[in-house]
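In: Below is the structure, and that's it, no one-letter string:
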């Protein structure tokens, strides 16, 4: 049994000209679509996550309130639930799965929103990390449809520094002899554990580790739909093994690599109408926006967000001051800073 629905996309031609046949987009909705169809929020998933991993931010009284809004969480292609290397039949299975851009992801989500639900206006698109990249893309590709965007701890384009970090994760995954160029018989567990160790030095900030926050139980400001994530680590090594290796080991390596390619090639000017002109694409976002970087985020520093906001016609930069690095926005509920994100969502929706 599943807790989500599937939208059949049919045969789709992707930006790279490959055809993904019988493609599927998994999604889950929360709340009720009103008669005017004007209470819609799209809330895309983040790297390796599925819809359940986003539920922390949804709850009555919160910004993403299902008693007020119709919230759609579309699962990215490549995340193991929508069409992915791990669930696609030959010949485009596993390492042969075609490359998917953020533009492709959003175009397919647009089909879901319009063809399945008949929606013409979206009140808000918001998301963390890769969800932020999709939020920017929604605003750039469908400027007359999207009224507001709130990308938090993410970017409209993958920076060169961020690209290099991801090269380390790729190298760790593929160096395991069990990987077999993506056609493995058993999960490449050594590679998954190594990738977790690479990620661990980037997901949280230097200050996070300096203050031993991995060993302190965080104060959670409120509870959403998802259960609390355990946070009872006894040592740094325990944190690295239980939190980080435990996070990566259940994942499929090819799915992780597919999404890394999507992440590394994120660029809202990939929409053909912008012809690769990044500043033009930013200027094309009509939506009212709050762009929210984390003050100590090693992936998406505030300086990058400042450049984005400078070229957007209706955007505010609102920095989340936090010691938690990129995980200041973690929708799984580990961060005490989610209240800051939630307040910004409420402000934007009330504007």
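Out: Looks like it came in fine. Since this is a predicted model, take the numbers as computed values, not measurements. Numbering: from 1, shown residues only.
In: contacts, neighbours, all on C-alpha from now
Out: Noted.
In: Next, residue 35: secondary structure please.
Out: With DSSP: H, G, I helix; E, B strand; the rest coil as the basis, residue 35 sits in coil.
In: In this structure, mark out all the strands, start to finish.
Out: Assigned by DSSP state E, the chain shows strands spanning 5-13, 19-30, 40-42, 70-74, 124-128, 148-152, 288-291, 315-317.
In: Out of those, which is the most enclosed?
Out: Most buried of the strands of the chain, by mean neighbour count (mean count of other C-alpha atoms under 10 Å): strand 148-152, with a mean of 29.
In: what does that strand rub up against?
Out: 122-129, 131-133, 135-136, 139, 287-294, 329, 341, 345, 348-349 (C-alpha atoms under 8 Å, 6 or more residues apart in numbering).
In: and with 7 Å instead?
Out: Strand 148-152 has contacts (C-alpha atoms under 7 Å, 6 or more residues apart in numbering) with 123-129, 132, 135-136, 139, 287-293, 329.
In: Same check on stretch 120-128?
Out: 38-46, 114, 132, 135, 145-154, 329.
In: And that stretch, end to end?
Out: Its first and final residues considered, stretch 120-128 spans 24 Å by C-alpha to C-alpha, to the nearest Å.
In: ok, second structure coming up, stack it against the first:
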């Protein structure tokens, strides 16, 4: 079966923390056609447990993002099993020896893809859900002269201490499986992956989602059925080192990291020139709206536009909350 994406060979890709990702490969898929003026580019990075195909739920015919009008570039994160990852790397960086990757490293690679392979000089919009939204901020800080607008939804410009602790919890559940063996396993740590999925299910939705039985709208009879499904999904579809690679990238998320801003978060956000709408969900348990409200005050001209949904972080998952989808499209339309 032929693959439905393309590969950009980066060679040995320099990393912010030092060293290189050897023989790096960036996987991506495009939709639509680049306009003669080159002004219709929309970049959509992937989120934590997503690949390029999962982004297809955020655009389509008649939507605010439409391949008939826009040239959409859906780019896979390092570590997601499609771009260079612990699971598909060979040699001395395979598996548990895969290097630490930052969002800065991802965006530097994406910038090379757009400029070197596609000849893109301007981006109309960078947008995405969750960890993809975190990359939207990173794009605007790292390449401010190239990005005209950003719309991160259910995301943040810097991983908060509480978010970090949440991720430590799911990580600990996975790594407690002795089969994991510090990342040097011969077979997948199935019990650890199941535990990871069950713990994660408690954070992905809000308290009201469970209290009011909204899980029934997603086809589950009770919370236990939802947790069982999430456990099975993670055990059957994910490589443990890939999950932990991206988790470490997420935990280190900070647009001010690196030699340009040296941890000065306020100055980093103040450098953003892109038109900005921040769209958190009011009941998101790990990207709460309070964080975005602080960011909006630091980004020149930013609009803070939270959406109320009991689906929590997963309000953004296509098909879960029609109201969220409608507001997302309206925000995109406003920026474009």
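Out: Perfect, thanks for sending it. As the structure is a computational prediction, the values presented were derived from the model and not from experiment.
In: Out of the strands of the first structure, the one nearest residue 54 of the first structure is which?
Out: strand 70-74 (7.8 Å; C-alpha to C-alpha).
In: Tell me which other helices or strands the closest one touches.
Out: Counting contacts by 3 or more C-alpha pairs under 7 Å, 6 or more residues apart in numbering; DSSP states H and E, strand 70-74 of the first structure packs against strand 19-30, strand 40-42.
In: Go through those and name the closest to residue 193 of the first structure.
Out: strand 19-30 (27.8 Å).
In: what angle separates the closest one from strand 70-74?
Out: 150 degrees (axes from the mean of the first three to the mean of the last three C-alpha atoms, to 10 degrees).
In: And strand 19-30 of the first structure against the second structure, how far off on average?
Out: Compared with the second structure after fitting, strand 19-30 of the first structure has a mean deviation of 0.6 Å; criterion: mean C-alpha distance after the TM-score superposition for the first structure.
In: What are the buried residues along stretch 89-98 of the second structure?
Out: The neighbour-count criterion (16 or more other C-alpha atoms under 10 Å) identifies 89, 94-96, 98 as the buried residues of stretch 89-98 of the second structure.
In: Then stretch 160-168 of the first structure?
Out: Of the residues in stretch 160-168 of the first structure, 163, 165-166 count as buried by neighbour count, 16+ other C-alpha under 10 Å.
In: now what about that stretch, what contacts it?
Out: 198, 260, 264, 299.
In: how much does it stray from the second structure?
Out: Looks like 0.3 Å for stretch 160-168 of the first structure (mean C-alpha distance after the TM-score superposition for the first structure).
In: Can you give me the stretch of the second structure that that stretch aligns onto?
Out: Taken onto the second structure by TM-score structural alignment, stretch 160-168 of the first structure occupies residues 161-169 there.
In: what's the closest non-adjacent residue to residue 97 of the first structure?
Out: Of all residues not flanking residue 97 of the first structure in the chain, residue 85 sits nearest, at 5.2 Å (C-alpha to C-alpha, 6 or more residues apart in numbering).
In: swap that for residue 182 of the first structure, please
Out: Using C-alpha to C-alpha, 6+ apart, the closest residue to residue 182 of the first structure is residue 95 (4.8 Å).
In: Repeat that for residue 31 of the second structure.
Out: residue 72 (5.0 Å).
In: In this structure that neighbour contacts residue 38, no?
Out: No: judged on C-alpha atoms under 7 Å, residue 72 of the second structure makes no contact with residue 38 at a distance of 11.9 Å.
In: what's the span of stretch 7-27 of the first structure from first residue to last?
Out: Using C-alpha to C-alpha, the distance between the terminal residues of stretch 7-27 of the first structure is 8 Å.
In: correction: stretch 183-195 of the second structure
Out: Terminal-residue distance, stretch 183-195 of the second structure (C-alpha to C-alpha): 16 Å.
In: can you check stretch 285-293 of the first structure too?
Out: 18 Å.
In: what's the matching range in the second structure for that stretch?
Out: Counting by TM-score structural alignment, stretch 285-293 of the first structure corresponds to 272-280 in the second structure.
In: By neighbours, which of the contacts of stretch 160-168 of the first structure wins?
Out: residue 299 (25 neighbours; other C-alpha atoms under 10 Å).
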